[in-house]
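Student: no sequence on this one, just coordinates:
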């Protein structure tokens, strides 16, 4: 119920009518990408379904940095992970990703997982976020984002070149998982 209330308040920022399913969360957090990660960033964590999977699957010593702009969601996640030194929850926008990471002494990250609703963002905002993601990914880094349509796939391709996608039907609504790799 809390999720729906927040969606009604900020539909363009929340971007979904329901929290992500466990099936989408699993697809967005593949063990093959997490097993060797040293730093993972999550953008738009919402209620934390992806966060849970990341924390469960990540290797010991891997740092997880969570960006969430909704104060209610951010506070809930901060409370949930307050005893963990390896998880940092920030009430912060993804537009500030490079700046925030530099402030934390982090130059590059291995994996970025995004629940951000790029389809509802102004194109300038979407480009700012995607360029920031590209900037902070390491040479072998991966960016995973889910979207409900392929409407904005071209903006991902402009930044990352080739973008693959996979459908997850066991989500409300069904979603596309876009996989972007940093091309040098």
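Tutor: Nice, I can see it. Please read all numbers here as calculations on a predicted model, not as lab measurements.
Student: from here on, contacts and neighbour counts on C-alpha atoms
Tutor: Noted.
Student: pretty sure residue 118 contacts residue 147?
Tutor: Yes: judged on C-alpha atoms under 8 Å, residue 118 makes contact with residue 147 at a distance of 7.3 Å.
Student: what residues are up against the residue nearest the centre of the chain?
Tutor: Among the residues of the chain, residue 114 comes closest to the average C-alpha position under C-alpha atoms, centre = their mean, at 1.9 Å. Under the criterion of C-alpha atoms under 8 Å, 6 or more residues apart in numbering, the contact list for residue 114 reads 42, 43, 44, 45, 143, 144, 145, 146.
Student: so how far is residue 175 from the third one?
Tutor: Taken as C-alpha to C-alpha, to the nearest Å, the spacing of residue 44 relative to residue 175 amounts to 16 Å.
Student: next up, a second structure to put side by side with the first:
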């Protein structure tokens, strides 16, 4: 059922959905590898889709850790609201990652430890990608990470405009195989969201 929904959403919205099938559990594991779940207080996920990565985040997180999901596809948003309706410290926003600072202010979240992203940067308009990554670089705390996957290395130089350190890993057990990018600014103390 979820696979069919994903396929239909891809056919209708190929620029924003970006894949024909949900991500594999192997890719999900690779996306979680670098997260320090004991220390993370705030995690954001952009474009959670059917919730493959969300489920893993919820399994591994400290129960006090706050997770914010940002989904702009109405069908996926409705699915996530129903699927995770009983979860504590999980907030789901129907909106764009471009407006992440507004979303964080709405929930009183001062900064982010990790941003997990399923957004298809290869097919998003450049202006949208620019805004998302610029806003993301502002909300990450010192040594925070932006973790995303892409199907090619094409966007690596683009990510390097916003992050000074990028680690890349390959996951073959996904359709199609994917690259996981862990992006950070280790020397940069960004301060908190409200300009402190």
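Tutor: That came through, no problem. Remember, it's a predicted structure, so these values are computed and weren't measured experimentally.
Student: care to give me the TM-score?
Tutor: The TM-score (TM-score structural alignment, normalised by the length of the first structure) is 0.96; 184 aligned residues with a C-alpha RMSD of 1.1 Å.
Student: after alignment, which residue of the second structure pairs with the residue nearest to the centre of the first structure?
Tutor: For residue 114 of the first structure, the aligned residue in the second structure is residue 117 (criterion: TM-score structural alignment).
Student: again with residue 134 of the first structure
Tutor: Counting by TM-score structural alignment, which is the criterion used here, residue 134 of the first structure corresponds to residue 137 in the second structure.
Student: same question, residue 98 of the first structure
Tutor: Counting by TM-score structural alignment, residue 98 of the first structure corresponds to residue 101 in the second structure.
Student: same deal with residue 63 of the first structure?
Tutor: Under the alignment (TM-score structural alignment), residue 63 of the first structure maps onto residue 66.
Student: so that match makes contact with residue 42?
Tutor: Yes: the pair formed by residue 66 of the second structure and residue 42 meets the contact definition of C-alpha under 8 Å, at 5.0 Å.
Student: tell me the buried residues in the lengthiest strand in the first structure?
Tutor: Across the first structure, the longest stretch assigned as strand under DSSP state E is strand 137-147. Residues of strand 137-147 of the first structure classed as buried under the neighbour-count rule (16 or more other C-alpha atoms under 10 Å) are 137, 138, 141, 142, 143, 144, 145, 146, 147.
Student: try stretch 19-35 of the first structure
Tutor: Neighbour-count burial for stretch 19-35 of the first structure [16+ other C-alpha under 10 Å]: 19, 20, 21, 24, 25, 26, 27, 28, 29, 31, 33, 34.
Student: can you list contacts of it?
Tutor: Contacts of stretch 19-35 of the first structure from elsewhere in the structure, counted by C-alpha under 8 Å, 6+ apart, are 3, 46-47, 49-50, 53-54, 57-59, 111, 113, 142, 144-146, 168, 170-172, 175, 177.
Student: among the residues you listed, which ones are in strands?
Tutor: Among the contacts of stretch 19-35 of the first structure, the residues falling in strands (DSSP E) are 111, 113, 142, 144, 145, 146, 168, 175, 177.
Student: closest one of the residues you listed to residue 91 of the first structure?
Tutor: residue 113 (16.5 Å; C-alpha to C-alpha).
Student: ok, which stretches of the second structure are strands?
Tutor: Assigned strands in the second structure, in chain order: 42-46, 66-71, 90-94, 112-117, 140-150, 165-171, 178-184 (criterion: DSSP E).
Student: out of those, the one nearest residue 3 of the second structure is which?
Tutor: From these, taking C-alpha to C-alpha, the stretch that ends up closest is strand 66-71, at 17.4 Å.
Student: and the closest one, what does it pack onto?
Tutor: Secondary-structure packing of strand 66-71 of the second structure (3 or more C-alpha pairs under 8 Å, 6 or more residues apart in numbering; DSSP states H and E): strand 42-46, strand 90-94.
Student: out of the ones you listed, nearest to residue 185 of the second structure?
Tutor: Proximity of those to residue 185 of the second structure was assessed by C-alpha to C-alpha; the nearest stretch is strand 42-46, lying at 16.9 Å.
Student: so that closest one corresponds to what in the first structure?
Tutor: Strand 42-46 of the second structure covers residues 39-43 of the first structure once aligned (TM-score structural alignment).
Student: by how much does that stretch deviate from the second structure on average?
Tutor: After superposition onto the second structure, stretch 39-43 of the first structure sits on average 0.4 Å from its aligned residues (mean C-alpha distance after the TM-score superposition for the first structure).
Student: distance of residue 13 of the second structure from residue 95 of the second structure?
Tutor: 15 Å.
Student: which of these two has more neighbours?
Tutor: Between residue 13 of the second structure and residue 95, counted using other C-alpha atoms under 10 Å, the more crowded position is residue 95 (18 against 13).
Student: now for the residue nearest to the more buried one when sequence neighbours are not counted: which residues touch it?
Tutor: Spatial nearest neighbour of residue 95 of the second structure, excluding adjacent residues (C-alpha to C-alpha, 6 or more residues apart in numbering): residue 72 at 4.6 Å. With contact set as C-alpha under 8 Å, 6+ apart, residue 72 of the second structure has these partners: 47, 94, 95, 96.
Student: which one among those residues gets closest to residue 164 of the second structure?
Tutor: Proximity of the contacts of residue 72 of the second structure to residue 164 of the second structure (C-alpha to C-alpha) peaks at residue 47, which lies at 23.7 Å.
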